[in-house]
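1. I need the structure of the sequence given here:
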Amino acid sequence: MRGLRALCFFFVVSLFLLAQNEVNGDSPYRFYTWIITYGDIYPLGVKQQGILINGQFPGPNIDCITNDNLIISVYNYLNEPFLISWNGLQHRGKSWQDGVYGTNCPIPPRKNFTYLLQAKDQIGSFFYFPSLAFQKAAGGFGGIKIYSRPRIPVPFPPPAGDHTVLAGDWFKRGHRGLKWILDGGHNLPFPDGLLINGRGWNGYTFAVDQGKTYRFRVSNVGISTSINFRIQGHTMKLVEVEGSHTLQNTYSSLDVHLGQSLSVLVIADQPPKDYYVVVSSRFTSPVLTTTAILHYRNSYTGVSGPPPGGPTIDIGSSLSQARSIRWNLTASGPRPNPQGSYHYGMIKTSRTIVLANSAPYINGKQRYAVNSVSFIPADTPLKLADYFKIGGVFNLGSIPDHPSYGNGYLATSVMGADFRAFVEIVFQNWEDSVQSWHIDGYSFFVVGMDGGQWTPASRSRYNLRDTVARCTTQVYPKSWTAIYMALDNVGMWNIRSENWARQYLGQQFYLRVYSPANSWRDELPIPKNALLCGRASGHHTRLF
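-> The predicted structure follows:
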């Protein structure tokens, strides 16, 4: 049986190589086999059932180089369906691999699926996570590091070490119990604590040598809370945000909102002893705090006293910090040309989309909505329905371009868009909480954010020169955030709240970026190993 699985696996890989039509023939392949199981974990000192990957919580890191091909065979040994999504990997022309229910059938229990991904023209820090139901609250997440190719200059010397920091809120109640609360139409309780790399207070150690510089890649993998990251006695030089090299400003602490990732350089230049690495919740009362240890290898002195305090509920400082994060125009990205060679501010937008979040009660239950539409999953993944031309699964235009501020309603919302259009999207937030939005398959320019109502006059305050390009952005309470985005990736792409209760209860929709050319240059064909479910079950995959 094991030999048959191996033969089938390499057959799938061969088909993948054929589908690439030698486009990626020079790029290395990295092979992973992941076994997904439940196991006992004790992140907050209480025994819980967590989702493990190869017995690990968090899961293994993916370390790769720009344009590497990633062949990840996932075996699901849970007693429920499972999917992994790749937060920030753009998988050019391959929304087939996105790993959300709108594009992929879930992996059934005791079955496997092989993801065929490529870190095409990307660098930076990202993460993966389970996307179905509320499994994200049980673990199953891990870090993704995409290094620059050796011949592409990086705007800082190679660090002595490269640390992944997966931080976020955590609940002692299991993911099924949390889902049951949401299914009953209620809000989640306040989180029980915060974790750093799956551990609670002082549970994880980062070892450093005095005088050397280290890279810390910080991702907020939580489900409901913005966090603040800081290291006792040390400053941090920001160098990268979700695949973009930034101006190297120095900070004493940094806010990381839900779903966001960033990289900082830290010099171990303090007297040799142990220091707190601190993560605390932002905009919450009470404030949650947890710590890890920064351990100098020549030190025999442990941490002492309380960890350093950080910002709590102040919005103004967070907004100012967000505006200070700028693109490094002279640094090369994944290609040798400078990031600033793409003059996004000189491109005329062809469409403005305004998205307003809301929290309506529908049929007596708490739901969340975008432009009054609360998303409900269809019985068939939207990408498959679109490909096989299965009617009645979704309707284009089922979500409007602008809010009506009417009563909320349920629908499988899909917005149509044209390939190679350049659009302006405004996220308008009239609620009292910070929102966090992510767009799968894309990186966009955060051109502006401010309080109040967005109007066309707000464009006079846009940064059209050196705003950072990223895939996740925050929207402050009673505020707006505007982005510019080139629709250069054909497919069916999820636009969602990174607050997982809001996402689960409808604050998401799909953007169908369409090209009539039907060309492999724009989008690769459906993979031969694609799982088929729902009304697509009787169809067959084929290579063009």
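
2. from here on, contacts and neighbour counts on C-alpha atoms
-> Will do.

3. C533 is in contact with T380, correct?
-> Yes - at 6.5 Å, T380 counts as touching C533 under the criterion of CA atoms under 8 Å.

4. which residues do the two both contact?
-> C105 (CA atoms under 8 Å, 6 or more residues apart in numbering).

5. compare these two (neighbour count), which wins?
-> A count of neighbours by other CA atoms under 10 Å puts T380 above the other of T380 and C533, at 23 against 16.

6. ok, the residue nearest to the spatial centre of the chain to G506 distance?
-> Nearest residue to the geometric centre of the chain (CA atoms, centre = their mean): N87, 2.9 Å. From N87 across to G506, the span is 19 Å (CA to CA, to the nearest Å).

7. so what's the residue nearest to the centre of the chain up against?
-> By CA under 8 Å, 6+ apart, N87 lies in contact with 126-129, 259, 440.

8. go again using 10 Å as the cut-off
-> Neighbour list for N87: 98-99, 125-129, 143-144, 221, 242, 259-261, 438-441, 471-472 [criterion: CA atoms under 10 Å, 6 or more residues apart in numbering].

9. what of H163?
-> Applying CA under 10 Å, 6+ apart, the residues near H163 are 143, 145, 206-207, 214-218, 263-264.

10. second input sequence below; structure requested for side-by-side comparison:
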Amino acid sequence: MEAGNAVAVLLLLVAASAVLVAGDDPYRFFTWTVTYGDITPLGVKQQGILINEQFPGPQIEAVTNDNLIINVFNKLNEPFLLSWNGIQQRRNSFEDGVAGTTCPIPPGGNFTYILQVKDQIGTYFYFPSLAFHKAAGGFGAIRVLSRPMIPVPFPPPAADYPLLIGDWFKANHTDLKYMLDSGKTLGFPDGLLINGRSWDGYTFNVQQGRTYRFRISNVGLSTSLNVRFQGHTMKLVEVEGSHTMQTTYSSLDVHLGQSYSVLLTADQPAYDYAVVVSTRFTSKIISTTAVLRYANSQGKAPGSLPGGPTIQIDWSLNQARSIRWNLTASGPRPNPQGSYHYGMVTTTRTIRLANSAATINGKQRYAVNGVSYVNADTPLKIADYYKIGGVFSVGTISDSPSGGGGAYVQTAVMGASYRDYVEIVFENSENEVQSWHIDGYAFWVVGMDGGKWSSASRQSYNLRDAVSRYTVQVYPNSWTAIYMPLDNVGMWNVRSENWARQYLGQQFYLRVWTSSTSWRDEYPIPKNALLCGRAAGRRTRPL
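-> Purely as a prediction, here's the structure:
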């Protein structure tokens, strides 16, 4: 579609969609062109995925309840999708941008995402969800600010900086995908990046005496990371949309897919200080740095770089437990976060999810409760909407571990009822840290510990001020428990944030269903939805 015609159709779509969103909530328009381009983040030229010729992609800045109209032109030679880590897509999983909900943008085509950051604040990111595109870039930061007159529990910072950290491989994403398709593992990453740059390749400018907000997201593929600022401490203020108790840390563990906001006060002599990022729980420790540069800097700060934790699990577990919800602070609404007493609500169902590694047909695969996920030929949500049979079946994954030790491939979908209140226990019997994300939802992390989970483990749950978030870690040979209200109808991806494990089957879809057909419960398919697979040739709704 030519740009002029695309804009005209876009305006028509926005006008036609007005009934689905609050009329007085602002609109923010973005036009993105996705291309290949040469990048050299580790000094070796490789094929990157650029958005508007940028790596990482442009930052999205929004305010609670804003409507985001993002027109994406795909100039790659393969299908492409973007997903929005932590954006809840209230009543609208069609826009989630993963293979189970949204048809890909074909090469040379375009698609306009119509999103609303409904009742959300905080720190998030977007990323390409298909194939192994995430290994080539295409990711960027999202920040959602509070509305005017909604109190924020700290003064406005002098500046608000994204800090996208992650591991990186020198091989092209196509080569990495081929390795996984061949049944091999990726091996150890070649380096780490901060905002797409390696050693001292990125600079944050500060002025003495002022306080700055850093929004940290681990956008990497395979590794938990630790971040620290030479000569400075960090005050944690927000975790994935939740204001936290303002605890001070000298270093912070950030697991795959997780996001944090910290405040840093430039209270040291005017030098260039190091922002250090290093791997956690790895046999070999690698690191990288960015520069925290004071105005009128006298040069490199004296002293050595600050060391960080390496393989210590207890250190990380204790830090995770120390992160608490700020009960008196406002969230996206003026009422205090703690006004919802999550610990006093009786759960209606317990779901236990166990990850595992398996060999299937001679190739490396990963599974949840013994099922290794494979994509269907049609997005599940679209097949569900049109009632197309043979694409998936609800109940193809159990809500407790199989116990058999083996695994098989299946398009796994778990059924759940709208407005249930569930307890989910992630069980990890492997020797590596897991990181789990649930699209469409925030949940309270009520407990985590070593060993096997049992009903007696509930005695240790934090039912008062556990943090609400979207992505949670599970330590080796350990468990993590969450509470989650099923208040968002749709088809939602539950996945490992280790991207090789996700690609090779450690994911499934949670179908949250209601018999109601009211738009108050779920929006109909978008008018501009792309249709593919067995839904090709059908109509959405009249413009």
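
11. tm score of chain vs chain?
-> Here the TM-score for the pair of chains, by TM-score structural alignment, normalised by the length of structure 2, is 0.99; 541 aligned residues with a CA RMSD of 0.9 Å.

12. please name the nearest non-neighbouring residue to the corresponding residue of structure 2 for G333 of structure 1.
-> Aligning on TM-score structural alignment places G333 of structure 1 opposite G331 in structure 2. Excluding the flanking residues, the one nearest G331 of structure 2 by CA to CA, 6 or more residues apart in numbering is Q337, at 5.7 Å.

13. which residues does that neighbour contact?
-> The contact partners of Q337 of structure 2, taken as CA under 10 Å, 6+ apart, are 242-244, 325-331, 465, 468.

14. what's the longest strand in structure 1?
-> Counting by DSSP state E, the longest strand found in structure 1 is strand 29-41.

15. equivalent range in structure 2 for the next helix or strand after it?
-> Counting by DSSP states H and E, the next helix or strand C-terminal to strand 29-41 of structure 1 is strand 48-53. Mapping strand 48-53 of structure 1 onto structure 2 (TM-score structural alignment) gives residues 46-51.

16. how big's the offset between the matching stretch and structure 1?
-> After superposition onto structure 1, stretch 46-51 of structure 2 sits on average 0.5 Å from its aligned residues (mean CA distance after the TM-score superposition for structure 1).

17. hmm, back to that, out of the contacts of N87 of structure 1, which sit inside strands?
-> 125-129, 143-144, 261, 438-439, 472.

18. which residues does K47 of structure 1 contact?
-> 39-41, 172.

19. max pairwise distance over the ones in strands among the contacts of N87 of structure 1: which two?
-> Checked with CA to CA, the ones in strands among the contacts of N87 of structure 1 reach their widest spread between G143 and I439, with 18.4 Å between them.

20. those two: who's more crowded?
-> G143 (27 against 24).

21. excluding its backbone neighbours, what's nearest the aligned residue in structure 2 for the more buried one?
-> Taking TM-score structural alignment, G143 of structure 1 has A141 as its aligned residue in structure 2. The shortest distance from A141 of structure 2 to any residue other than its chain neighbours is 4.4 Å, reached at F125 (CA to CA, 6+ apart).

22. I'd say that neighbour and Y260 touch.
-> No - counting by CA atoms under 10 Å, F125 of structure 2 does not reach Y260; the two are 11.3 Å apart.

23. pull the number of nearby residues for N498 of structure 2.
-> For N498 of structure 2, using other CA under 10 Å, the count is 21.

24. repeat for N24 of structure 1
-> N24 of structure 1 is flanked by 16 other residues according to other CA under 10 Å.

25. assign the aligned partner of G390 of structure 2 in structure 1 to helix, strand or coil.
-> For G390 of structure 2, the aligned position in structure 1 is G392, judged by TM-score structural alignment. Secondary structure assignment for G392 of structure 1 (DSSP: H, G, I helix; E, B strand; the rest coil): coil.

26. for V13 of structure 1, same thing?
-> Counting by three-state DSSP, the backbone at V13 of structure 1 sits in helix.

27. could you do L4 of structure 1 as well?
-> helix.

28. so how far is T33 of structure 1 from it?
-> Note on L4 of structure 1: its distance to T33 of structure 1, by CA to CA, is 15 Å.

29. over to L532 of structure 1?
-> Remark: distance between L532 of structure 1 and T33 of structure 1 (CA to CA) = 22 Å.
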